[in-house]
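**Q** from the sequence below, what's the structure:
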Amino acid sequence: MLKWALIFLVVSLITGFLGFSGVSAATATIARILFAIALVIFLIFLLLALTAGSLAF
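**A** I've put the predicted structure just below:
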């Protein structure tokens, strides 16, 4: 998912450079949403890993 966020970020930068502001804004929003989802999933897995590690003796 993080890979797709980076792809949309690059597309947004390229389209912004070429002057397609509508497409650039849309792809930047998609990249931001995908990054937020990836960050939430990472934090959930980190929390699960820390709790599983503390439960093991």
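**Q** for the rest of this, base every contact and every neighbour count on C-alpha atoms.
**A** Noted.
**Q** residues near residue 13, how many?
**A** When counting by other Cα atoms under 10 Å, one arrives at 18 neighbours for residue 13.
**Q** let's see this one next, to set against the first:
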Amino acid sequence: MLALLGLLLIVWLVLVILGFVVKGLFWLAIIGIVLFLVTGGYGAAKRSTLRK
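**A** Predicted coordinates for the structure are as follows:
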């Protein structure tokens, strides 16, 4: 499960970089940032519940 979350974080990061590089795809950067933050938050919450 954590490997999948790590893969998703990498995909979102690539989307952010592509969105900032290509001016016409600025919306892609915004979506990538939001998805990156949501996935990171979910992963952090999942890890903290696994430790208990």
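**Q** which helix runs longest in the second structure?
**A** With DSSP state H setting the assignment, residue counts place helix 26-51 as the longest helix in the second structure.
**Q** read off where that one ends up in the first structure.
**A** Under TM-score structural alignment, helix 26-51 of the second structure corresponds to residues 21-46 of the first structure.
**Q** mind reading off the mean deviation between that stretch and the second structure?
**A** On superposition with the second structure, the mean distance recorded for stretch 21-46 of the first structure (mean Cα distance after the TM-score superposition for the first structure) is 0.7 Å.
**Q** not counting sequence-adjacent ones, nearest residue to residue 31 of the first structure?
**A** residue 5 (4.4 Å; Cα to Cα, 6 or more residues apart in numbering).
**Q** spit out the contact partners of the aligned residue in the second structure for that neighbour.
**A** Under the alignment by TM-score structural alignment, residue 5 of the first structure pairs with residue 9 in the second structure. Contacts for residue 9 of the second structure (Cα atoms under 8 Å, 6 or more residues apart in numbering) come out as 36, 39-40.
**Q** turn those residues into JSON lines, columns for distance to residue 51 of the second structure.
**A** Converted to JSON lines, the contacts of residue 9 of the second structure look like this (distance: Cα to Cα, whole Å):
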{"residue": "36", "distance to residue 51 of the second structure": "23"}
{"residue": "39", "distance to residue 51 of the second structure": "19"}
{"residue": "40", "distance to residue 51 of the second structure": "17"}
